[in-house]
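Asks: Here is a sequence together with a model predicted from it:
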Amino acid sequence: MSLKRCRTCGVLTLALSFGLLVSPPARAQTVDAQTVASAQSLYDQAVSEMDAGQFAPACPKLEEVTRLIPEGLGAKLTLAECYEKTGRLASAWAQYSLVETLAGRTGQAERLREAVAAAAVLKPRLAMLTVAVPAEVRAIAGLVIAWDGVTLGEEQWESALPVDAGAHRLVATAPGRRAWEEAVEVRGEGAPVIVEVKPLVVETVAPAAVEGRRGPEEAPSERAWQRPAALVALGVGVIGVGVGATLGGLAIARNGQSNEGHCNAENLCNQEGFALREQALALGNGSTVAMIAGGALLAGGAVLWFTAPARGKDKGAGELGRARVAVVPGGVLLQGRW
């Protein structure tokens, strides 16, 4: 029976083809009447479209029929013809080969002869793909190679595999490696296609993406500002103490001038003596403020300096100096051990 004759009579034989494969009890358990009716309706529509030369919409309907009734050999043969008409020769050959296997198991001689003949005619026209996997790539742990999203087992590497014409994509992946992929265009019938998988690049992590604590060797750079700040504080503190000392000296001088005939021992002063005493008091207050501020800056600067990380030394090179700074009347007391 030719393929065309099979297609036109398929409306009558689809449901019967299922009945030839299994016994009545098994049919009742696996496929219900609604499923058979749906499959028959889709099959009828697909056959009508194929008779009208509309193969593109017919193939998906036949695929659904074979999914609903996997044992339907007539639908598989019609699907193979549909694939062949749309240029999907490898898919058509695969369907014929499947029918050949199933028909041989179930003793359907006519289906078997039809499938064998059609597959033999198609085989020389098939485009054959060979995925070449060099030894260095094959040695990559966890290597996975996929053709159009379907994983190829290692047994399929380096073997000629029938593929449909058109655009395809070969992708190789592995843990810790960048995915490698290549677009493959298969043209012509019977043409060999060889694609070599290239080495997968080791995935690297950008420095900016690495999180974690900085190591001890990086600690000094975290407080690199400390010594410059200490120098500034010490410098301003020295100036403050100097200003305080100067103001204190002027206060003492004004007080001495008031005692030169302007104020007596009971601190009773004439107008000029009173003015000198007022100046001495103001200068003394300014001296106190300047000394305290300068002393505080000196103390802070000293603490910053002696607690700053040592330059060019690791943590075990020695202990940092320990210091104690205190403001005392007339100056700053600095005690420490280095």
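Replies: Received, thanks.

Asks: only C-alpha atoms for contact and neighbour calcs from this point on.
Replies: Fine.

Asks: For the chain, which segments count as helices?
Replies: Secondary structure of the chain (DSSP state H): helices at 3-19, 24-30, 33-51, 55-68, 73-85, 89-106, 109-122, 135-138, 219-222, 226-258, 271-307.

Asks: export those helices to CSV and tack on distance to Val328 and mean neighbour count?
Replies: Converted to CSV, the helices of the chain look like this (distance: least, CA to CA, whole Å; neighbours: other CA atoms under 10 Å):
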stretch, distance to Val328, mean neighbour count
helix 3-19, 109, 17
helix 24-30, 102, 10
helix 33-51, 102, 17
helix 55-68, 97, 19
helix 73-85, 102, 25
helix 89-106, 98, 21
helix 109-122, 107, 17
helix 135-138, 78, 13
helix 219-222, 33, 13
helix 226-258, 12, 19
helix 271-307, 9, 21
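
Asks: Using a markdown table, please lay out those together with distance to Ser159.
Replies: Shown next, in a markdown table, are the helices of the chain (distance: least, CA to CA, whole Å):
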| stretch | distance to Ser159 |
| --- | --- |
| helix 3-19 | 31 |
| helix 24-30 | 37 |
| helix 33-51 | 34 |
| helix 55-68 | 27 |
| helix 73-85 | 23 |
| helix 89-106 | 15 |
| helix 109-122 | 19 |
| helix 135-138 | 14 |
| helix 219-222 | 58 |
| helix 226-258 | 69 |
| helix 271-307 | 71 |
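
Asks: Comparison target, given below:
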Amino acid sequence: MVVTSRVVACISAAWFFFSADALAQQPTPTPPAREQKAGSDLAVAESLFREGKAAMREKRYDEACSKFAESMRLDPQMGTLLNLAACHEMNGKTASAWGEFNEVMAQAARSGQSSRVEFAKQHAAAVEAKLSRVKFVSAPPTSAGATIKIDGKAVGAGALGTSIPMDPGSHRIEVSASGKKSRDVTFDVPQGPSTTEIQVPALDDASVATAPSAEPTTPKEPSRSPSSGKRTAGFVLGGVGIAGLAAGAIFGVVYLGKKSDYNQCTGFCGGSEQADQDQKSSAQTMGWISTAAFGVGIVGLAAGTILILTSKPASAEKSAQLRVVPSLSLQRGGVSLEGAF
């Protein structure tokens, strides 16, 4: 029984091939557009057609279908389309074969070729019984305004929800829409007869990237921290304090010398009373100046030390406001330090 089945299958395939080959040899009315084609294209198309038939005889269907398809592109002929349909049927491309047999049937009917009409009709019916169909299902948010492509070819919105014949094998669906992230999904179509339901993938919102500012950025000069200014003020006041102490010491020595001279000469140096008063006044002036200088020195040195020791980061620092106020009178001299830390 197995040998008998194989013999029957070989006889059927041979009959199919020779029938298609014989029909392909029938004269086809030359369309007006063909007369305008370049002779080189027609020559290449004829060569590809012959190579395709040779590959079909050797059952190299992938190669044969490829050559028939290219010949059809260069020079569309009904005989070439009929062979391409037969090649796709033998290669399991049922959806492609079904569409091509129906096209041959329509063309043959228009040109009055009844034998080709009957041949294409019989094989279209046989292939239709084996079709694999795919039904694409999409939720309204996905389908609204979206572009859908199946194997790189755009599909209209009307195709959604309809069972579409597709060749068995691997396919890809691509979905894109304005303001959305595009997605693509690969799916497999089994051998028919079958109907496979494919969910059209939903799209996520595209992330909006912040455009970089066109304005050039100008480098800013590093700002001087309050802590640095406070330390500088401390060193300045410290320097003033040291200078004040030095001046106080100098004027103090002068004051002591004048006071000693006054005490020794009062009433005994033969001077007048006015001279004695002038000498006393000069000694007192030196004493006041010395006292004031010492006061400025002590206050300046103390304030400078406080500023340096209390220098802190900007977040913990308060602005220091200092004011040194000297005070002089006939009885005493000195300075006072006013401000807040």
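Replies: Here it is on my side, so go on. Bear in mind that the values here come from a model prediction, so they are computed numbers and not experimental data.

Asks: what's the closest of the helices of structure 1 to Leu333 of structure 1?
Replies: helix 271-307 (8.8 Å; CA to CA).

Asks: Out of the helices of structure 1, which is closest to Ala326 of structure 1?
Replies: Comparing the helices of structure 1 by CA to CA, helix 271-307 comes nearest, at 6.9 Å.

Asks: Which residue in structure 2 aligns with Gly74 of structure 1?
Replies: Counting by TM-score structural alignment, Gly74 of structure 1 corresponds to Gly79 in structure 2.

Asks: wait, its match sits on Thr30?
Replies: No. With contact defined as CA atoms under 8 Å, Gly79 of structure 2 does not count as touching Thr30 (11.7 Å).

Asks: what sits against the residue nearest to the match of Gly74 of structure 1 when sequence neighbours are not counted?
Replies: Closest residue to Gly79 of structure 2 apart from its sequence neighbours, by CA to CA, 6 or more residues apart in numbering: Ala24 at 4.2 Å. Residues near Ala24 of structure 2 by CA atoms under 8 Å, 6 or more residues apart in numbering: Met78, Gly79, Thr80, Leu82, Asn83.

Asks: Format those residues as JSON lines; extra columns: distance to Ala124 of structure 2.
Replies: Shown next, in JSON lines, are the contacts of Ala24 of structure 2 (distance: CA to CA, whole Å):
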{"residue": "Met78", "distance to Ala124 of structure 2": "15"}
{"residue": "Gly79", "distance to Ala124 of structure 2": "16"}
{"residue": "Thr80", "distance to Ala124 of structure 2": "16"}
{"residue": "Leu82", "distance to Ala124 of structure 2": "11"}
{"residue": "Asn83", "distance to Ala124 of structure 2": "13"}
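
Asks: List just the nearest of those to Lys53 of structure 2.
Replies: Nearest member of these to Lys53 of structure 2, counting by CA to CA, is Asn83, at 8.0 Å.

Asks: A strand includes Gly334 of structure 2, no?
Replies: Yes. Assessed with DSSP: H, G, I helix; E, B strand; the rest coil, Gly334 of structure 2 lies in a strand.

Asks: For Val296 of structure 2, see how far away it is.
Replies: 7 Å (CA to CA, to the nearest Å).

Asks: more crowded one of these two?
Replies: It is Val296, of Gly334 of structure 2 and Val296, that has more neighbours when counted by other CA atoms under 10 Å, with 28 against 18.

Asks: so the more buried one, which of the three states?
Replies: helix.

Asks: check contacts around it.
Replies: Val296 of structure 2 neighbours (CA under 8 Å, 6+ apart): Val240, Gly241, Gly244, Leu245, Val324, Pro326, Gly334, Val335.

Asks: Map the second one onto structure 1.
Replies: Here Gly241 of structure 2 is matched to Thr246 in structure 1, going by TM-score structural alignment.

Asks: residue contacts, the spatially closest residue to that match that is not a sequence neighbour?
Replies: Nearest residue to Thr246 of structure 1, sequence neighbours excluded (CA to CA, 6+ apart): Ser287, at 7.4 Å. Listed by CA under 8 Å, 6+ apart, the contact set of Ser287 of structure 1 reads Val243, Gly244, Ala245, Thr246, Leu247, Gly248.

Asks: try 10 Å this time
Replies: 240-251, 281, 293, 330 (CA atoms under 10 Å, 6 or more residues apart in numbering).

Asks: ok, back up a step: shared neighbours of Gly334 and Val296 of structure 2, anything?
Replies: Contacts common to Gly334 of structure 2 and Val296, judged by CA under 10 Å, 6+ apart, are Ser290, Val325, Pro326.

Asks: Switch the residues you listed over to JSON lines; also include distance to Asn91 of structure 2 and neighbour count.
Replies: Output for the shared contacts of Gly334 and Val296 of structure 2, formatted as JSON lines (distance: CA to CA, whole Å; neighbours: other CA atoms under 10 Å):
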{"residue": "Ser290", "distance to Asn91 of structure 2": "120", "neighbour count": "26"}
{"residue": "Val325", "distance to Asn91 of structure 2": "110", "neighbour count": "11"}
{"residue": "Pro326", "distance to Asn91 of structure 2": "113", "neighbour count": "14"}
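
Asks: Dump those into a markdown table; add distance to Ala154 of structure 2 as well.
Replies: Listed next are the shared contacts of Gly334 and Val296 of structure 2 as a markdown table, based on distance: CA to CA, whole Å:
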| residue | distance to Ala154 of structure 2 |
| --- | --- |
| Ser290 | 102 |
| Val325 | 91 |
| Pro326 | 94 |
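
Asks: List the ones among these that fall in strands.
Replies: Val325, Pro326 (DSSP state E).

Asks: Count residues in the vicinity of Gly339 of structure 2, would you?
Replies: Counted with other CA under 10 Å, Gly339 of structure 2 comes out at 9.

Asks: isn't there a strand covering it?
Replies: Yes. Gly339 of structure 2 forms part of a strand when assessed by three-state DSSP.

Asks: Sounds good, over and out.
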